[in-house]
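Visitor: test case, fold it:
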Amino acid sequence: MKLISWNVNGLRAIMKKNFMEAFHELDADFFCLQETKLQEGQIEMDLPGYYQYWNYAEKKGYSGTAIFTKHQPNHVFYGMNHDLHDQEGRLITLEYDSYYVVTCYTPNSQNELKRLDYRMQWETDFLAYLNTLKAEKSVILCGDLNVAHQTIDLKNWKTNQKNAGFTPQEREKFTVLLENGYIDTFRYFYPEVTGVYSWWSYRFNARRNNAGWRIDYFVVSEDLKPQLSDAKIWTEIMGSDHCPVELDVKL
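Guide: So this is what the prediction gives:
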């Protein structure tokens, strides 16, 4: 089973570039998107063989997630049933007989960390939500989690320790997630690999210089460890400031 996650930074914009080419080339069982930046009815996707699920932010042109899958779920859930967090279209959960697939676009703490307090509340509530799922069956979480966990997960870590995405608070929340029985699949397969990132700023020729961050993940519950096959980061696929990430797992 192949799963792809991609923050497209505006689906309508990337559709004018290479999205469909990449979509067909990757040929995933699950294709999960973050930051679609659209409302219902603003785009029509012709994807034969795929079921489509969308979650839209109330604010126009902001956030948003989608999942395209070849496998019809038993149930679909939007958000985490929490009024504080469910206005921005950040979460979709698909339920199957033995597992859940969750796509998430974690809130950014923003410049001057003005949304860090909210981000910390999100992290606490989201982990509680994930753990309720994990208590029932296996969990596959993917998305832009807006944190580089280790110093090897970004190019310039020394100068970014007070910046959104690499604060001690955000990194600690990711550590707590793993301590709750989850696996960062890329680091499971490649624990010491450096220089492989999933997001690059549009400024300062960051992508050309590979001055990036690894903030897009597949995280799975530990019971799936024997079924993991590989994790990939498709750094050569352009179109967004993020690139797609992949999980191969036997389900």
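Visitor: alpha carbons only for contacts and neighbour counts from here, please
Guide: Fine.
Visitor: C-terminal to the longest helix along the chain, what's the next element?
Guide: For the chain, the helix with the greatest residue count under DSSP state H is helix 116-134. Proceeding N to C from helix 116-134, the next assigned helix or strand is strand 138-144, under DSSP states H and E.
Visitor: one more, so I can put them side by side:
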Amino acid sequence: MRIISFCADGIREAAKEGFYEWVLDQDADFICIQNLKAQEYDLQADTFWPQGYNPYFFDAVEKDSNGVAIYCKEMPKAIMTGLGFVDYDMEGRYIQADFQEISIGCLLAPSAYKADDAAKAHKKQFFELFQNHLNKVRNKRREFVICGNWNMTHSQADIQDIQLNRDMSGALPEEQQWMDQLFHELGYADAFREINTDSDEFTWWPDGDRSKNGWRTDHQIVSEGLRPVIEYGAIYKNQTFSSHAPLIMDYDYEMQS
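Guide: Take a look at the predicted model:
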């Protein structure tokens, strides 16, 4: 099972840069895209509805803001839009495809990078609610892969210049502690870090220059039962489609019909 996660910074702009031509060559089972900055009705061109995939979108109420999508080769049993967090669901932050024994989620967490206190409080409340949600669903008899831009790093190894960003949201000690709890108390795993511990692997360059100020904020977080089946992970950097690079993960997992 191959899953590709990508934060687009505007899917129409990423498409012009060749994202769909590249991603369709990767033979992924799932393509999870965040920050579409477009409504589904704006994406009627064939480019956004490739043959061989079942696409599902969840728009933000505010036009040209946020939005997530998931492309599935197999038809899911159900699609869940939102997390039941009313204010955040209006921002188009989460969509999930449910299958017999596994759910694939696509997440765009709130960002507070270089933002004011209100944005930081908004992000903090989201992750408090999300932690409760993840705690509840781990007791379900199914596996989870939650892909996306979490707008948060787990450790200093995930930031190229910690001195520059020490006080930035996404690198704060309390945020990294939240990730610690996710992994050590709730039992989830960072799929990429399970197989790659290099300290120079980044997925986001907020300044656009990939030679400096890299962050690893794009993750595929998996439930405990999937930890043993993580096979391969890579961050694709040969082409630039947005300020984020696509994350490719392979799992030795066979979908149940």
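Visitor: please state their TM-score.
Guide: Taking TM-score structural alignment, normalised by the length of the first structure as the basis, the two superposed chains have a TM-score of 0.94; 247 aligned residues with a C-alpha RMSD of 1.4 Å.
Visitor: please tell me how far Q121 of the first structure sits from K134 of the first structure.
Guide: Remark: distance between Q121 of the first structure and K134 of the first structure (C-alpha to C-alpha, to the nearest Å) = 20 Å.
Visitor: tally of neighbours for the alignment partner in the second structure of A135 of the first structure?
Guide: Correspondence of A135 of the first structure to the second structure, assessed by TM-score structural alignment: N139. Counted with other C-alpha atoms under 10 Å, residues neighbouring N139 of the second structure total 9.
Visitor: list the contacts for N139 of the second structure?
Guide: Contact analysis of N139 of the second structure by C-alpha atoms under 8 Å, 6 or more residues apart in numbering lists nothing.
Visitor: would you map the strands across the second structure?
Guide: With strands called from DSSP state E, the second structure shows them at 2-7, 30-34, 54-58, 68-72, 78-81, 94-98, 102-108, 143-149, 189-190, 218-222, 230-235, 247-251.
Visitor: make TSV out of these and add mean neighbour count.
Guide: Formatted as TSV, those follow (neighbours: other C-alpha atoms under 10 Å):
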stretch	mean neighbour count
strand 2-7	25
strand 30-34	26
strand 54-58	20
strand 68-72	26
strand 78-81	16
strand 94-98	24
strand 102-108	23
strand 143-149	25
strand 189-190	20
strand 218-222	25
strand 230-235	18
strand 247-251	20
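Visitor: in CSV, list these along with distance to Q181 of the second structure.
Guide: Shown next, in CSV, are those (distance: least, C-alpha to C-alpha, whole Å):
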stretch, distance to Q181 of the second structure
strand 2-7, 23
strand 30-34, 24
strand 54-58, 29
strand 68-72, 26
strand 78-81, 25
strand 94-98, 21
strand 102-108, 19
strand 143-149, 16
strand 189-190, 11
strand 218-222, 13
strand 230-235, 21
strand 247-251, 23
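Visitor: which of Q121 and K134 of the first structure has more neighbours?
Guide: Comparing Q121 of the first structure with K134 by other C-alpha under 10 Å, the one with more neighbours is K134, at 21 against 12.
Visitor: quick check: the more buried one touching S221?
Guide: Yes - assessed by C-alpha atoms under 8 Å, K134 of the first structure is found in contact with S221 at 7.0 Å.
Visitor: how many neighbours does V193 of the first structure have?
Guide: 11.
Visitor: any idea how far S5 of the first structure is from the residue nearest the centre of the first structure?
Guide: Geometric centre of the first structure, nearest residue: G143, 0.6 Å, by C-alpha atoms, centre = their mean. Note on G143 of the first structure: its distance to S5 of the first structure, by C-alpha to C-alpha, is 6 Å.
Visitor: intersection of neighbour lists for the two?
Guide: Common neighbours of G143 of the first structure and S5 (C-alpha under 8 Å, 6+ apart) are C32, L33, Q34, T103, D216, Y217, F218.
Visitor: dump the residues you listed to TSV, plus distance to E172 of the first structure.
Guide: Shown next, in TSV, are the shared contacts of G143 and S5 of the first structure (distance: C-alpha to C-alpha, whole Å):
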residue	distance to E172 of the first structure
C32	26
L33	25
Q34	23
T103	21
D216	17
Y217	16
F218	18
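Visitor: give me every residue that touches the nearest residue to L94 of the first structure once chain neighbours are set aside.
Guide: Closest residue to L94 of the first structure apart from its sequence neighbours, by C-alpha to C-alpha, 6 or more residues apart in numbering: V76 at 4.7 Å. Applying C-alpha under 8 Å, 6+ apart to V76 of the first structure gives the contacts I92, T93, L94, E95.
Visitor: okay if I get the residues you listed as JSON lines plus distance to T175 of the first structure?
Guide: Formatted as JSON lines, the contacts of V76 of the first structure follow (distance: C-alpha to C-alpha, whole Å):
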{"residue": "I92", "distance to T175 of the first structure": "23"}
{"residue": "T93", "distance to T175 of the first structure": "22"}
{"residue": "L94", "distance to T175 of the first structure": "25"}
{"residue": "E95", "distance to T175 of the first structure": "26"}
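Visitor: out of these, which comes closest to K155 of the first structure?
Guide: Here the nearest of these to K155 of the first structure, counting by C-alpha to C-alpha, is I92; it sits at 30.6 Å.
Visitor: how far away is the residue in the second structure sticking out farthest from the centre from I70 of the second structure?
Guide: When distances are taken from the C-alpha mean of the second structure, Q163 lies farthest, 25.6 Å away, according to C-alpha atoms, centre = their mean. Applying C-alpha to C-alpha, the value for Q163 of the second structure to I70 of the second structure is 36 Å.
Visitor: what of K136 of the second structure?
Guide: Taken as C-alpha to C-alpha, the span from K136 of the second structure to I70 of the second structure is 23 Å.
Visitor: give the aligned equivalent of M238 of the first structure in the second structure.
Guide: Alignment note (TM-score structural alignment): M238 of the first structure maps to T240 of the second structure.
Visitor: hmm, its match is touching E17, no?
Guide: Yes - counting by C-alpha under 8 Å, E17 is a contact partner of T240 of the second structure at 7.4 Å.
Visitor: still on that earlier bit, show me what the residue nearest to L94 of the first structure lines up with in the second structure.
Guide: So V76 of the first structure corresponds to I79, using TM-score structural alignment.
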